[in-house]
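[1] 3D model of this:
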Amino acid sequence: MGRWPASWEQEMQSTVNYLWHTDDLLGQGATASVYKARNKKSGELVAVKVFNTASYLRPREVQVREFEVLRKLNHQNIIKLFAVEEMGASRQKALVMEYCASGSLLSVLESPENAFGLPEDEFLVVLRCVVAGMNHLRENGIVHRDIKPGNIMRLVGEEGQSIYKLTDFGAARELDDDEKFVSVYGTEEYLHPDMYERAVLRKPQQKAFGVAVDLWSIGVTLYHAATGSLPFVPFGGPRRNKEIMYRITTEKPAGAIAGTQRLENGPLEWSYTLPVTCQLSMGLQIQLVPILANILEVEQAKCWGFDQFFAETSDILQRVVVHVFSLPQAVVHHVYIHAHNTIAIFLEAVYKQTNVAPQHQEYLFEGHLCVLESSLSAQHIAHTTASSPLTLFSMVSETPKGLAFRDPALDIPKFVPKVDLQADYNTAKGVLGAGYQALRLAQALLAGQELMLRGLYWFVFSNMAGVTEIQELKRAAELRSKLRTLAEVLSRCSHNITETKMTLSNLSSELMKNRDQVHEDRSIQQIQCCLDKMYLIYKQFKKSRMRPGLGYNEEQIHKLDKVNFSHLAKRLLQVFQEERVQKYQASLVTHGKRMRVVHETRNHLRLVGCSVAACNTEAQGAQESLSKILDWLSHQLLQDRTKGAQASPPPTAPYPSPALKDLVLHMQELCKEMKVLASDLQDNNRVIEGLSRVPSAPDI
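    Predicted coordinates for the structure are as follows:
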């Protein structure tokens, strides 16, 4: 069997059971390096943490603390410790741990597609895993002291789901909720301000720190995961302007979750909400922002404790999401509720996000009427998705505002004229991040346009269905010669119904035509094509930045790539603006006009219904009067016959008997006609009442 090359062997390191090459570096810190290694017998991949000589200058109890902490922990969201081994003659300690092939949360956030934060589903996975891991630490009396995205590892489960695990317990120690510590650890952007003051600004102070320092770090980490950016950023960045960084964190007003300084020596600006570029829905933001505000609190007395943090985050994670597309706003909302909540609570939550009062809310699901009884459990609400939401219609007309977003062109950096490999890489990464944001927005706008057309079509179709059934009003109109007082009203109703049906039929045809045009839209594919080409150039820039320099020909190619990259970015934004944004805004205006037509039609039909109901009431009253008259005449006729049979002298009657018989027969015929008319009016009244309820509509 051949030997390893000499140079290769020099780079190989091992313990009794594990082997690794120094090129397989996963991460490096002040006291240790982490490598990808293999089990010598099974070939299983592991991560090995090797401590350097600087680590042995620390006190003995600090050196062994990480081993002891990891041995105490056992949780799916905490990195697993397999063994503690020694390296040959040097006797250096090596921790053998679980290997996470997908990198860290930081590497996920560093990807250009996550430049503006994680998608909502992935953010919830991060939240669930971090909360579960931290809960296990607190149950075991452990404070981590270095929570940050780089210390949260990601692996992919058997079903393709992300699993995040807390790692790097070099700064961890045992600490109960009421205990304090004075030593300083951590990464400065994520440090609690009190620790930052001593560790970064080197200002002497006698403050002791509690477990709340982990909560601050969690708050910064969650903000970073939600937005792709740090919450507290002085001009020039946190590492350049440390005094301003400290000012931002300590002067932050209550309730604020972010602070920035946009200009050198400029004012501090505070934010109480997540940025519009964030991918999290407003429904989730409503739940999350109060948590961030209360753990990003510099005064430890005002900051939440872990018990409240766990209670509030668990409350979010136990909720279910109901997707609601609001036709009045033309926006998809995520409504977070508990399954045990009543539908009344759901309707109120919808009101908070849409401003449509519960009594004005009407719902369809996949074209079917969805009657939501306030007293029932929310479990009765259909299972929804973003592409198959509940469709909300408001009985109050308003102008649709559409999806609020920031133009990605505002976030695109410019290349510097000279060749600077690191700067060119950073610029390409920023442009690519904005490109991915444009793609997501284009997809959201197209989906919104589709939901506008589909939802409105369902409501139009439902009204057409009611109009078709009400054609029987024409039969009632033919009776106008017998009941002139009702004939005029019924005739107008019949005419109005015919006009309404024609209006809705034209609108339905127009919606179908627009739907076909949306299906033929190719802007998403064009944006994706630009992004794919840009990503290849970005990868080349990423590779080139690691080199000391470029040859003449390579430099010329690099310059051409910069030009090509800029052209592609310009084309991408042009497609986004002209093919997606402009079409979406035009469709929003048309959607508003159509919504007004539907509102006017529905209100008109309600008036027709009221007219028919009034006719019905009058007909019933006339029928009752005729019945009473007929009963009296029949009684009179019967009396005449009885007296005649007794051969008594004929009494003086108000009407002669033959005339009385004719009148009875005439009244009987009129009564029959009244019954038929009353029956028709009752049937038509029921049909019109049905217009306030929405029957099923076909898919389009």
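
[2] please make it C-alpha for all contacts and neighbour counts, starting now.
    Fine.

[3] following the host helix or strand of E66, which helix or strand comes up?
    If you go by DSSP states H and E, E66 is part of helix 60-72. Next helix or strand after helix 60-72 toward the C-terminus (DSSP H and E): strand 81-87.

[4] residues of whichever helix or strand comes after that following strand that come out buried?
    Using DSSP H and E, the helix or strand that directly follows strand 81-87 along the chain is strand 92-97. Residues of strand 92-97 classed as buried by neighbour count (16 or more other CA atoms under 10 Å): K93, A94, L95, V96, M97.

[5] so what touches the helix holding E66?
    Helix 60-72 has contacts (CA atoms under 8 Å, 6 or more residues apart in numbering) with 55-56, 80-81, 84, 95, 140, 142, 169-174.

[6] structure for this one too, so we can compare:
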Amino acid sequence: MQSTPNYLWSTEDLLGQGATASVYKARNKKSGELVAVKVFNNASYLRPHEVQMREFEMLRKLNHKNIVKLFAVEETGSSKQKVLVMEYCSSGSLLNVLEDPANAFGLAESEFLIVLQCVVAGMNHLRENGVVHRDIKPGNIMRLVGEDGQSIYKLTDFGAARELEDDEKFVSVYGTEEYLHPDVYERAVLRKPQQKAFGVTVDLWSIGVTFYHAATGSLPFVPFGGPRRNKEIMYKITTEKPPGAIAGIQRQENGNIEWSYELPVTCRLSTGLKDQLIPVLANILEVDQEKCWGFDQFFAGTNDILHRIVVDVFSLQQASSHRIYIHSYNTTAKFLDAVFKQTNIAPHHQEYFFEGHLYELDPNLQAHNFCRTTESSPLTLLSTSEQPEDVLGVRYRDPALDFPKLVPRVDVVADCSAAKSAVGAAHQTLRVGQALRRGRELLARGLQWVIGNLRSECCRILEQRRGAQAVLACLQLTQGKTLVLFQAVPGGSRDPAGVDVLETRLQRVDQELSQCSHSVFDFQGALDGILAELLKDRQQVHEDKSIQQMEWCLEKMQGIYKQFKKARTCLSEWSVTCDLQLNNSIIERLGGAAPTPSV
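    Got it, this is the predicted structure:
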């Protein structure tokens, strides 16, 4: 146990560890309140005094809901080591979230938007105070769950932070390899001498890599063998990246680099959000600091995304779901154009249903007055074009391609990694299955609405036909009376001109009305047949247990993965114990006193 005058913690309650400090879960001695304490090690005291004090000063200066709060600076009783007492974030870091196999292909759209909002708000507070963080990464973005059950993310670890205005530069290097701006990477990782100075935009590069990681579950720039095994290629990828590219991967040793200008299909973000996010990533993942966006542009671009509202749309003929991101003040015309961009259905061919009824969109109606939609209760789009629409369906990559190859030998570490990958692929398989099921249900429901609308239209036509039939009967009666009158007058034995023609026309109209009735009745019969098939299909969907079976299978796989994690942990502890015993044995042979091993 260790303590300061007001706080107490066990060294077993380690939350995180870095080069200069360790973070532990602690409690207030009087209130029992949980906090996090950052305890600095001996290496930290080798730094210049002003560098040691910088983090204390930074945290005292900052005060924002998306930055971890500093409660106190205290000293341990024995060694007089400085201790930062900070807000405790009970749900770990964004990195912990991304390491969950459920997020192997990135965060769900709703969670990603929370990350985006929190990081942007936290960074905005830093820039307002003239602070550059210099070590933005998922591990330095902490998470806690609010009273409403929603995540709150907070920036932490200001050990590398310093005050720097937009037009100022710095030359010292900090950060984590995979998230470093290439200019900093060249000097800090490759150890190449260069005289470049760095500006605040180095934070933007780190944010870009972090956002890409959060959106996809993977790093954007990956040489063959991984970023830490092939540092020269890592540098080559980031510095030779073409304008607009947001990712580059080398799949074979000494192979070509595959550039990507889009987020992968496995990404869980909708096309609507991807279209808004990709330009932001492209402009902050820019190696040339002169061409890279500044923070003003970054805040403008990200706030433009965050201030949009979402309208969910399901395209019936294409069997595809869409999310339309528009501003609340945008009118129907802007919305129809946005739908056209995703579906290729022209605005004048778009007809909508909502909750079973035809939904008329006034051209001047603003988006904030649209009906409130969700993924399971979208606007249903019907194309009135005579040309058949191409079926889009659910776009996905076969999850089977992401299941790992199992090695024939026993290797706990490799098996644990393979189990994690398999669980991640299983989660993706389940999501694809759920999306297909949801699409099938929306398709059946939308068709029912269209059929219901057509049946109502048929009833209206038949009602109009009955009205027309009554008018026709009156016309035929009038025509008969007219004929009698003409025949009653002198010379009336001769048929009046046009009376025969009128009678012929009325008879033809009568026949056409009868044919129309028969056609409408036949059409109603066909609709009833389709409706019966739909009801049968919905019953089959209800009886289908595929999703439940996948969930059961995933649950079993997660149990196996947990066993592998436990075995890996035990192996690590056993390895540490063996190392200690080996070291003790060597010391004893050399005549020294062996310390008591503890793990």
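
[7] overlay the chains and give the TM-score.
    TM-score for the superposed chains, counting by TM-score structural alignment, normalised by the length of structure 2: 0.88, backed by 540 aligned residues with a CA RMSD of 1.4 Å.

[8] that older thread, the contacts of helix 60-72 of structure 1: which two are farthest apart?
    Y56 and N140 (26.7 Å; CA to CA).

[9] what span of structure 2 is stretch 21-29 of structure 1 aligned with?
    Aligned by TM-score structural alignment, stretch 21-29 of structure 1 falls on residues 10-18 of structure 2.

[10] next one: the matching stretch to chain centre, how far?
    32 Å (CA atoms, centre = their mean, to the nearest Å).

[11] the biggest strand by length in structure 2: which residues count as buried?
    Identified as the longest strand of structure 2 according to DSSP state E is strand 7-17. Buried residues in strand 7-17 of structure 2, counted by 16+ other CA under 10 Å: Y7, L8, W9, L15.

[12] map H558 of structure 1 onto structure 2.
    With TM-score structural alignment as the criterion, H558 of structure 1 has no equivalent in structure 2.

[13] now H558 of structure 1: how far from K543 of structure 1?
    12 Å (CA to CA, to the nearest Å).

[14] compare those two (neighbour count), which wins?
    Per other CA atoms under 10 Å, whichever of H558 of structure 1 and K543 has more neighbours is H558, with 20 against 12.

[15] if we can go back for a sec, return the mean post-superposition distance for the longest strand of structure 2 against structure 1.
    Following the fit onto structure 1, the mean deviation recorded for strand 7-17 of structure 2 is 0.7 Å by mean CA distance after the TM-score superposition for structure 1.

[16] for the most centrally placed residue in structure 2, which non-adjacent residue is closest in space?
    In structure 2, the centroid-proximal residue (CA atoms, centre = their mean) is E109; its distance is 2.7 Å. Distance criterion CA to CA, 6 or more residues apart in numbering; nearest residue to E109 of structure 2, sequence neighbours excluded, is L269 at 5.1 Å.

[17] and the counterpart of S376 of structure 2 in structure 1, how far is that from A256 of structure 1?
    Using TM-score structural alignment as the criterion, S376 of structure 2 maps onto S387 of structure 1. In this view, S387 of structure 1 and A256 of structure 1 are 34 Å apart by CA to CA.

[18] so for these two, which residue has more residues nearby?
    A256 (20 against 14).

[19] who's in contact with the alignment partner in structure 2 of the more buried one?
    Using TM-score structural alignment, the equivalent of A256 of structure 1 in structure 2 is A245. By CA under 8 Å, 6+ apart, A245 of structure 2 lies in contact with W259, S260, Y261, E262, A282.

[20] same question for N77 of structure 1.
    Counting by CA under 8 Å, 6+ apart, N77 of structure 1 touches C129, V130, A132, G133, I163, Y164, K165, L166.

[21] alignment lookup: it to structure 2.
    Using TM-score structural alignment, the equivalent of N77 of structure 1 in structure 2 is N66.

[22] and the aligned partner of D420 of structure 1 in structure 2, how many residues sit next to it?
    Taking TM-score structural alignment, D420 of structure 1 has D411 as its aligned residue in structure 2. Residues lying near D411 of structure 2 (other CA under 10 Å) number 11.

[23] next one: D411 of structure 2 from L46 of structure 2, what distance?
    40 Å.

[24] need the next SSE after the longest helix along structure 2, C-terminal direction.
    Criterion DSSP state H: the longest helix present in structure 2 is helix 412-488. Downstream of helix 412-488 of structure 2, the first helix or strand assigned by DSSP H and E is helix 499-543.

[25] angle of that next one against helix 412-488?
    Here the directions of helix 499-543 of structure 2 and helix 412-488 differ by 160 degrees (axes from the mean of the first three to the mean of the last three CA atoms, to 10 degrees).

[26] might you report the residue contacts of the counterpart of A319 of structure 2 in structure 1?
    In structure 1, A319 of structure 2 lines up with A330, judged by TM-score structural alignment. Contacts for A330 of structure 1 (CA under 8 Å, 6+ apart) come out as P400, K401, G402, L403, G448, L451, M452, L588.

[27] buried ones from those residues, can you make that a PyMOL selection?
    Filtering the contacts of A330 of structure 1 down to the buried ones (16+ other CA under 10 Å) takes a single PyMOL command:
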select buried, resi 400+402+403+448+451+452+588
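
[28] from the contacts of A330 of structure 1, pick the one nearest L284 of structure 1.
    Using CA to CA, these come closest to L284 of structure 1 at L403, 16.4 Å.

[29] residue range for stretch 286-297 of structure 2 in structure 1?
    Using TM-score structural alignment, stretch 286-297 of structure 2 pairs with 297-308 in structure 1.

[30] chain center to the matching stretch: distance?
    On the basis of CA atoms, centre = their mean, stretch 297-308 of structure 1 sits 28 Å off its chain's mean C-alpha point.

[31] same check on stretch 324-340 of structure 1?
    The answer for stretch 324-340 of structure 1 is 9 Å, by CA atoms, centre = their mean.

[32] check stretch 457-472 of structure 1 too.
    33 Å.

[33] what lines up with Q623 of structure 1 in structure 2?
    Mapped onto structure 2 by TM-score structural alignment, Q623 of structure 1 lines up with nothing.

[34] and if you look at N39 of structure 1?
    N39 of structure 1 maps onto N28 in structure 2, by TM-score structural alignment.

[35] then P119 of structure 1?
    In structure 2, P119 of structure 1 lands on A108 (TM-score structural alignment).

[36] quick one, helices of the stretch 301-450 of structure 1?
    Ranges of helices within the stretch 301-450 of structure 1 are 306-317, 343-354, 421-469, based on DSSP state H, counting those that start in this stretch.
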